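**Q** Predicted coordinates and the sequence they were generated for:
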Amino acid sequence: MPLIWFCACTQSNEHLDPTSKNNDSIAFYNREAREAQYSMQERLEFANRAFEGVREQPNHPLYTKILYNKNWLHYTLGQYDSLVHYDTIMQKNAAVNTAPKEMGMQHYLLGYYFELVKHQSDSAFKRYNRSKTYYQQANDSSGTGTALLNMGGIQYKKRDYFGSKETLTEALKYIKKETDSVTYWSAMDRIAQSHRHLHNYEEALAFYANITKEAPKANLSVYKNNYATVYIDLKKYQKAIAILESLVLDTQADSETTQARVLDNLTYARWSSGVFVKPQDFLKPLEVRKSQDDKRGIISSYLHLSEFYLKPQPELARAYLDSAKIQAKEINSSGGELEVLVFKMQLEPQNAALKERYIKLRDSLYESELKVKTQFAKYKYDDELKEQSILRLENEKNLRELELAQERFTKLWIIAALVVAILLILLIYYVQRYKARQLKIQHNIDRLSAIYDTEAAISRRLHDDFGSGLNTAMLLLQRQENIDAILDQLEKLYNQSRDFSRSLNDIDTGAGFKDALSLMLRSQVPQDTNLLLLGFHKIDWDLVRPVNKITLYKILRELMLNMRKHSAAKRVTLKFEMHSKHLKIMYSDNGKGASHEALQLKNGLRITEKRIEAIGGSISFETEEQSGFTSHIKIPF
């Protein structure tokens, strides 16, 4: 049962609340606690810091992961009291847990602890059984299979061979041979050993024939050694010797425990077949087993040595039997003690006390085995009942949640219908309001168009009438004295009338608008002032309504007149930009600017605002004294 299962760690920190300042440090310490570059003690310190961050938050998404990793480190460092303490804390919070895989790993860890450290098989079995249940909830077939494998191993050690075979057969349903071959073939080996102890030797041999043929090299020497023990039980020593001799060289790369098993079984098979063996052949694997603290292996070596010395040196045989008995009691192996009594009765066939002790222990062992079988079956049955109860409650909960969801769905439909109705009403309202606004704007446009038409007519009339009259006067006055002065004055009047006419005259809103606007802007700039037009030539003037062109023309002329008269600017910038539904112009100069109070008094600018509002546009001014003047204009298409 390797502890590699407990080294698996979850790196993701999903579902953490990003607004929590504490979560970053929790996640950091949790990651560092899993880094192999640190010593185990350093990793435990990181785990302790991470746990302090979630101690009062059992619903924290990392709570179970952090606590499991902390428990694993306590186990690895041999801090068993801390392991049990924090396991208790973890179990108290299991009801609010949403991490079944980590709970499965935690129960597996405690099962491992109870089995190998405390030698409490029933507690270990319970924990492995709970581990299996959580792994099933997490859909972790490999974890489920491994938990069942260890449960079957405990049943095997407790001589519940039939129950072990059933549990291990169930484990094979979850273990995939292709991806988890070590666990799979380990389960197959234990099933074969269960058949062996049930005296189903043919089934055991069939299993081992399959195992030794298909199993990978890892642990193959262990399986072959166990294969040989079946032949030893059948007293087919030559077949056992053939298998074991082939393993002597192969096991050099295996663990010392495996080497000792092979050598001890080979020596016993040779001796049983009549081949001469030296005591040292038994003693060598015994010393290895002692160095590895392999108690079951030590008992096996003592029994083989006692059998070896049973006839030639009965006292030495008795000494080995006493040693085997001591080891058996240390690990609560009643079966080992029973085998000791079998050999002692051969040494003292007339000893009634030994026979009585043997019968009593045999009956007790039988009752114990029966109790163990019943107990293990009860553990599994109770757990299945509990699981069924949980599933039933979950089904009831899911059914209730479904009913509530249907009720919420119906309510949502009603709310959605009301929302849609309200939105439709609002849409209709805003559409009507928009249409009314557009009609109002169109009315203002029409009114402005009429005003502009009137201005154009007045302009033409002034030019035609006033200009022609002055021209006639000039012809008449040519005959008078000081005619040059009169002509000069009349020409000046003519030019003034012409300028006035041009100020009110028609603005070309067709193909010539671009040039007319450019000419107007440049004509308004003093000689010592620079005019910069940005984006002017990129504007598609055909998209702008004629009345909007006239309005823009007059607005820009007003701004340029204001600049020429008041600002003393040395640089004027006009930036033109096309947008999806409007034309945007930004005017700026580096002149004197004006205060907000002075700006409010300028009649021309107020008229400008009214003009642009009439067509649905907008204009804004930004200025301070000695800080220049800026204006933002929006003209709709």
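**A** Nice, I can see it.
**Q** Please count neighbours and contacts with C-alpha atoms only from this point.
**A** Noted.
**Q** Toward the C-terminus, what is the element adjacent to the longest helix anywhere in the chain?
**A** For the chain, the helix that runs over the most residues, judged by DSSP state H, is helix 352-461. The first helix or strand that comes after helix 352-461 along the chain, using DSSP states H and E, is helix 467-477.
**Q** Flag every buried residue along that next one.
**A** Within helix 467-477, the residues that count as buried by 16 or more other Cα atoms under 10 Å are G467, L470, N471, M474, L477.
**Q** what packs against the helix or strand just after it?
**A** Following helix 467-477 in sequence order, the next helix or strand is helix 483-504 (DSSP H and E). Counting contacts by 3 or more Cα pairs under 8 Å, 6 or more residues apart in numbering; DSSP states H and E, helix 483-504 is packed against helix 352-461, helix 467-477.
**Q** ok so, going back, from the contact counts, what lies against the longest helix of the chain?
**A** helix 121-137, helix 334-347, helix 483-504, helix 546-562, helix 603-614.
**Q** Kindly recompute the last result at 10 Å.
**A** Applying 3 or more Cα pairs under 10 Å, 6 or more residues apart in numbering; DSSP states H and E, one finds that helix 352-461 makes contact with helix 121-137, helix 141-157, helix 161-172, helix 334-347, helix 483-504, helix 546-562, helix 603-614.
**Q** Let me know which of those helices is the nearest to A450.
**A** The closest of these to A450 is helix 546-562. By Cα to Cα, the value is 10.2 Å.
**Q** Next one for the comparison:
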Amino acid sequence: MTTLFFTQSCEKKNQKNYKKKTDVTEINSFLAIGHKHYENEEFDSSYYYYNKAKFASELKKDTSRIIHSLSWLAQIQRNLGDYSGSESTSIEAFPLIENSKYLYGETNIYMGLGNNFLNIFDNDNAIYYYKKAINSKTDEVIKADIKNNISIAYTEKGDYQKAIQTLLPLILKKEIIDNAKTFARINDNLGRTYEKSGSSKALFYLNKGLKIRTQIKDNWGLISSYYNLSEYYRTRNSTLSNKYALIGYKKATKLNAVDDRLQCLKSIIKNTRGNKSKKYSLLYFKINDSINKVRLKSKNQFAKIKYDSSKEKDENIKLKAQKVLQLEQQQNRNFYLYLGIGIIILTSILISNFLIANNKREKIKASYTTEIRIAKKLHDELANDVYHTMAFAETQDLSTAQNKEILLTNLDTIYSRTRNISKENSIVEVGPLFLPRIKEMMSSFNNNEVNILTNGIDTINWTSLEDNKKITVYRVLQELLVNMKKHSQSTLVVITFKKNDNKLKIYYTDNGIGAAFEEKKLKNGLHNVVNRIQALKGIIIFDTKSNRGFKVSFMLPT
């Protein structure tokens, strides 16, 4: 529940804070409509208009409104659980915020990134970006909200002392006390942190936060208070714990806060037995499945909106180019010049049409391949787990602690598999975060049975490598590691990176069963590896000698 009840960025506060001499009526209209849809939780429509505002701002080179639009687009993606997409959108603003006079631009972008990392439990990066937000130009209340988020990250890390030291000075500041919502949020978070640390002070601050939120009718904040009180009483008084969880669930249902409903349902499931536990478990599955479908649909819709906007931008550029050519034709009636321009235009159109058609074919093929792979993973890895868990919930007595623990373990396994499938098919970061992302991907295959070692990865100048080659390196290594995990029975994998003579060389070695299985699999699982390398005019060599594990090396021109 911690990642659901922290403050959002200060973007709302500055929705209409624009006064420029240039004509920006159209942009402000898009921003206002986007915000209205956002308030009504119509996120698809809101995203559409903020994207139009961004496009219009780019045409006018209005940096502040570009940043403003990007921060809202990232916020919407974050609301729908698309943290990778939200992070990419926020990073688009990096080149702009350095020279922008938009006072809250840096704050919104950095807070948004901090919120993303907090949601995916990357607490160190969350703290890093929250601190960057504090260093930007913000007022004391906003700084307090940011520090509150920093304390949440410290709590999630288990550093309760730092979290408490961050929060205590805030409750003494007049500006914070005068802002009831912020004051209640800090007290509630302080109580939760004390509860985590085992302090007897927890209940005082939790009740204080609840009292303030009740007085000001802060319904969203009340969900947090009821949930945290439910967690506080879970090991102390199961009746009270269940009572607060139910109140929180009803409020979340009334406000259509689906993530909060799921969190409260988890608490209710822990406090109930028998048929009631089964009832709430099935309700949890139903809500979770429904929200996942909605978010996937929205994510696809966002991608289409971006694509259409990019296409519209290209068409505008082409129209401008055509007007320039027409003007030149009117000014100069020379037949040969006219003919030359005509030939150039015709050639450009033919080449453009060819490239567009070819690009569409490649995209369709890639999408089809990805869909097949995802469908197979869902069927092979996830469907059986869901079926067995449902069967277990229907046939077993969930009132026993052992069966309840088995159910929760099965749910956690399903969640982990789903998250892994999402990571394997997410967009590859090719910007400044490429190196930490590829390290994270490789380290995710580490476990008690397999050890992944890398050598020389930090010596490569990844920023100079073309984006498509970064994506290829990422996907090839991912494919090799997935193949290793499924088939090779390895206990050790070594991946070495070298660059010389304008060539990037990567060597993969494991101590698995080697040729006895890999030769048979080369035409299936590793077929994509060969295609990716050859598409970039690279070279790949498989060493499948018996009893020597599995070795492969590939080289890409740089």
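**A** Done, it's in. As the structure is a prediction and not an experimental result, all values here were calculated from the model.
**Q** Tabulate the helices and strands packed on helix 352-461 of the first structure (JSON lines), appending mean neighbour count and distance to I232 of the first structure.
**A** Putting those into JSON lines (neighbours: other Cα atoms under 10 Å; distance: least, Cα to Cα, whole Å) gives the following:
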{"stretch": "helix 121-137", "mean neighbour count": "24", "distance to I232 of the first structure": "29"}
{"stretch": "helix 141-157", "mean neighbour count": "25", "distance to I232 of the first structure": "19"}
{"stretch": "helix 161-172", "mean neighbour count": "22", "distance to I232 of the first structure": "19"}
{"stretch": "helix 334-347", "mean neighbour count": "18", "distance to I232 of the first structure": "17"}
{"stretch": "helix 483-504", "mean neighbour count": "15", "distance to I232 of the first structure": "126"}
{"stretch": "helix 546-562", "mean neighbour count": "19", "distance to I232 of the first structure": "111"}
{"stretch": "helix 603-614", "mean neighbour count": "16", "distance to I232 of the first structure": "110"}
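**Q** any chance of those helices in a markdown table, with distance to S620 of the first structure too?
**A** Shown next, in a markdown table, are these (distance: least, Cα to Cα, whole Å):
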| stretch | distance to S620 of the first structure |
| --- | --- |
| helix 121-137 | 68 |
| helix 141-157 | 72 |
| helix 161-172 | 81 |
| helix 334-347 | 101 |
| helix 483-504 | 25 |
| helix 546-562 | 12 |
| helix 603-614 | 8 |
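**Q** what's the closest of the ones you listed to H85 of the first structure?
**A** Here helix 121-137 is closest among those (Cα to Cα), at 15.7 Å.
**Q** residues in the second structure matched by stretch 530-543 of the first structure, start to end?
**A** Under TM-score structural alignment, stretch 530-543 of the first structure corresponds to no residues of the second structure.
**Q** ok, now which ones touch the alignment partner in the first structure of N116 of the second structure?
**A** Here N116 of the second structure is matched to S194 in the first structure, going by TM-score structural alignment. Contact partners of S194 of the first structure, counting by Cα atoms under 10 Å, 6 or more residues apart in numbering, are 152-153, 155-157, 159-166, 168, 188, 200-201, 203-204.
**Q** Let's see that with 8 Å instead.
**A** By Cα atoms under 8 Å, 6 or more residues apart in numbering, S194 of the first structure lies in contact with Y156, Y161, F162, S164, K165, A204.
**Q** Can you pull out the residues in contact with whatever helix or strand Y68 of the first structure lives in?
**A** Here Y68 of the first structure sits within helix 63-76, counting by DSSP H and E. Outside of helix 63-76 of the first structure, the residues within contact range by Cα under 8 Å, 6+ apart are 6, 9-10, 30, 33-34, 40, 43-44, 47-48, 50-51, 54-55, 57-58, 80, 82-83, 86-87, 90, 97, 99, 102-103, 105-106, 109, 113.
**Q** Perfect, that will be all.
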